Structure formats: structure tokens, C-alpha cells
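> please find the sequence and the predicted model below.
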Amino acid sequence: MAMDSTYAATEVERANEIGRIAAGDIAHRAGNRYPEKPAFVVPERDETVTFAEFDRRTNRAAHALREAGYEKGSRLAFVAGNSLQFLEAYFGALKAGVVPVFINPEITPADIAYEFDHSEADGLLVDDALHAKTAPLVADNDIETVAAFEWEGTDVPVPSFRTFTEGHDDGAVDIEIVDDLPKTTTGKVQKFELAEDWQTYYE
């Protein structure tokens, strides 16, 4: 099956399909291969998100993180339950080269503080309902609360995740995520041998 060239039009987007296998590219490849198919359905919000829209949302998250100063190798803690915004932020972080650090929201504040310190987290994304639990801990560990996922609609003194990403570029992020792909003697990225059914993901 040929890829939709109208969707993957830019050099950066094509580079994400050719010669690279990185987790952050999964959203882009799915958006390119199945642009109009539903990726996620959120019944309680009567929301259906296509693969192409999900890819654009993760791009906005990636650009927002980069513009907020999070660089390749920065560590971003997540204290949150499962949600669509969580996934957007996770794939956005991967696309930006940021390292996600998942912390179980059910553990004690002391254990969360330990995870902050041990992971050397630079920032935090948190469910709005959990902000009160993490606020004292980020202050003690010199961590920035970047934004809050809108989980229960709780008022918090930090931007919502939607506000944080709103207005940012939804195109591909121009960053080399992977530095250590196998190289040939000529310095070119080594081709991976893939089953025929999977070739279209990487061509």
C-alpha cells in the first residue's frame, strides 16, 4: 500500500519515515497510513480523534515543549491517569526528544518526591485532580509544573494542557531523535531487513 503523499509532504516528515525507527514516529506513520480512520474514541466527551488529528496534536505538544525550553534529553515527569491528553503529551515528548518519566499517581507523596529526585526530572505534567498532591513536592525539588491534564475540571494555578499546546505548529518537529542507528562503512544509516508487509512503514 502506497503512503498518502499529500499528508507526508515535507522533507522533515519524509525523513521520519525513511531510515529511522523511533517511538515518537509511530504517531506520524499511523497518521500517514490511516489519516481518516478513528484512533481514539472518548465516549464521555463525545469525541473521536482520527490518526491524522492525533499526529497533529502530538506535533503541537512537541513544539510547545521545545519552545518552553525542554531539549533533547530533558526529563519530563508524568503523574497522571490514562487519558487522551496523556497520550498526546507522551508522543509529543518523544517527538521532541524529551524523556518521559512515568510516576504512579497512587504512591505516597514521599515516594513521588523520591522519584522526582532519582529521575532528575526537569518538569512535570499532572492531572488537575492531583496538582494539590504534587505542588509541595515540585517546590522542594526545583521542578516546573508545565501544565495540568483536564481530568476532573479542578481549578489549578498552572496552564491546562490544551492551553499549553494551543496555537503551536502542528507540523513535524525538525530534530534528530536517534543518534546511534547502525551505520555502514560509508556513514549512511544501515538498512533494516523488514518483512514485505512492513516495508511501507519505512519507505
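Now that the structure is in, tell me what you want to look at. Residues are numbered from 1 along each chain as shown.
> for the rest of this, base every contact and every neighbour count on C-alpha atoms.
Fine.
> neighbours of A93, just the number please.
A93 has 28 neighbours, counted by other Cα atoms under 10 Å.
> just say helix, strand or coil for it.
Going by DSSP: H, G, I helix; E, B strand; the rest coil, the secondary structure assigned to A93 is helix.
> pull the contacting residues for it.
Each residue near A93 by Cα atoms under 8 Å, 6 or more residues apart in numbering is listed here: G24, A61, A62, L65, L76, V99, P100.
> below is an additional structure, to be compared with the one above:
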Amino acid sequence: MTTKLLIAYYSSTGTGTQMVKWAKEAAEANGAEVRLRKVHELAPDVAIDSNPAWRKNVEASKEIPEVTSDDLLWADAYIFSSPSRFGVMASQLKQFFDLQGGLWAQGKLANKFVTAFSSAQNPNGGQEQVIQGIYTVMQHWGAIIVPAGYVNPSTFAAGGNPYGTSASIDGEGNMLKADEVKAAVQDQTKRLVDVTSNYLG
């Protein structure tokens, strides 16, 4: 049975966009059917235009559809990704979660498998808190959390976050240790697909 994977994310300047594209590659290479979706942007154009990298990412990701509740129903497993906003997930992703009360009340979000990524401007920018915040929501949904854990050497090479792969950027907006982060993202994705596939039989 083919695993159906929803990758839903928010990214302003593109770090998260790159991470989820790596995840999509890995999931498809491991036999999953993937929907890559972004969450709805809440920031006004004046804010986006104040940062050239933000506007560039918005334009570059125009072809990626916005996530819907139907995507949640379709999927067997989820990957969620968010940058750190003062140590918590971005409001854009949180709003999407907040709109799922109807599905949650019907029990339709339970028993889905989930893992998460995060990013911030520095190595101690709240990445672990962001992932734990996502997992808190997932526990309320009754989802089954599949963390990165310490099961792949890539986790250590990318910074050692057992909750989920996290990235940092330098002063020029470039991802630090990009090759290591890519490997960790792809190993974490494969782990999620494998666990989900084993459960589905």
C-alpha cells in the first residue's frame, strides 16, 4: 500500500522551502505519494517587500498550492515545517492548525503519523521549541509522532536535534551546514515513510 504523505510548511525567506523540497525528493524516492503544500500567508505586502529574500521566496514558490483540510484527510502521514518566531511556530502555520477544529472534533486527524522540521537565524533560535509546539498540537489530534531520534548519523552531523531536523542561517541568509541538513531531512523523511508503511502493511 502506497503511503500518502502531506508536507505542509511555512517559510518566509526560503530556508524551510528548501528543506521541504528535500523531503519531497526523499519521500518519492522511497515510494510515497506526496502532496507539497504551503500554508496561507498572513503578512501584508509591505512587510514582504521590506525583505528582498522574503519577496524572492514568495515569487519562487507561487506554483506550490496552499494546504487545505482535504489534504489532511487524504494523507496517512504529515511533515510540518515552520521557522522560529520568538521560539514558537509561525502564526501562519498556527492559524492553519487552529482552523481544523471540525476535523479534530470528528476524530478524523487521529492515528496519522507525523514529524516536523524547523529553522531559525541562529543555532539557538528556538528550533526545538518550535518542533515541540507542533508536536503538542499533534498530541491533541491523537497523531502518532515519529521524531528524528538518534537513529541516523546525519542527525548528529546536522546539529544533533532528536526531535526533528533544524536549520540555521548565516548573516547573508545562507543555510549553515546545508549538506548535513539535507541528509538529516531526507533520513528523517525516510524514517517517517518507513514507519507509516509498516503500519499500513
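Happy to help now that I have it. This structure is a prediction, so every number in the text was calculated from the model and none was measured.
> so what number do they get for TM-score?
Overlay of the two chains. TM-score (TM-score structural alignment, normalised by the length of structure 2): 0.34; 99 aligned residues with a Cα RMSD of 4.5 Å.
> re earlier: compare the contacts of A93 of structure 1 and tell me which has the most neighbours.
Ranking these using other Cα under 10 Å puts A62 first, with 32 neighbours.
> which residue is the nearest non-sequential neighbour of it?
Take A62 of structure 1 and drop its neighbours on the chain: the residue closest to it by Cα to Cα, 6 or more residues apart in numbering is G92, 4.2 Å away.
> the one you found and T165 of structure 1, how far apart?
The gap separating G92 of structure 1 from T165 of structure 1 is 10 Å, by Cα to Cα, to the nearest Å.
> for P136 of structure 1, same thing?
Summarising the geometry, the distance separating P136 of structure 1 from T165 of structure 1, computed by Cα to Cα, is 25 Å.
> could you do R75 of structure 1 as well?
18 Å.
> then A147 of structure 1?
If you measure A147 of structure 1 against T165 of structure 1 using Cα to Cα, the figure is 9 Å.
> what's the answer for A64 of structure 1, then?
For A64 of structure 1, the distance to T165 of structure 1 under the criterion Cα to Cα works out to 6 Å.
> if we can go back for a sec, the more surrounded of G92 and T165 of structure 1?
With other Cα under 10 Å as the criterion, G92 of structure 1 and T165 differ in neighbour count, and G92 comes out ahead with 29 against 22.
> if we can go back for a sec, what residues are shared contacts of G92 and T165 of structure 1?
The contact lists of G92 of structure 1 and T165 share R60, A61, H63, where a contact means Cα under 8 Å, 6+ apart.
> the first one: neighbouring residues, count only.
Counted with other Cα under 10 Å, the neighbours of R60 of structure 1 add up to 26.
> now name the helix or strand holding it.
Secondary structure assignment for R60 of structure 1, by DSSP states H and E: helix 51-67.
> show me what the one helix or strand K24 of structure 2 maps to is packed against.
Following DSSP H and E, one finds K24 of structure 2 within helix 15-29. For helix 15-29 of structure 2, the helices and strands in contact under the criterion 3 or more Cα pairs under 8 Å, 6 or more residues apart in numbering; DSSP states H and E are strand 4-9, strand 33-38, strand 77-85, strand 113-120, helix 178-200.
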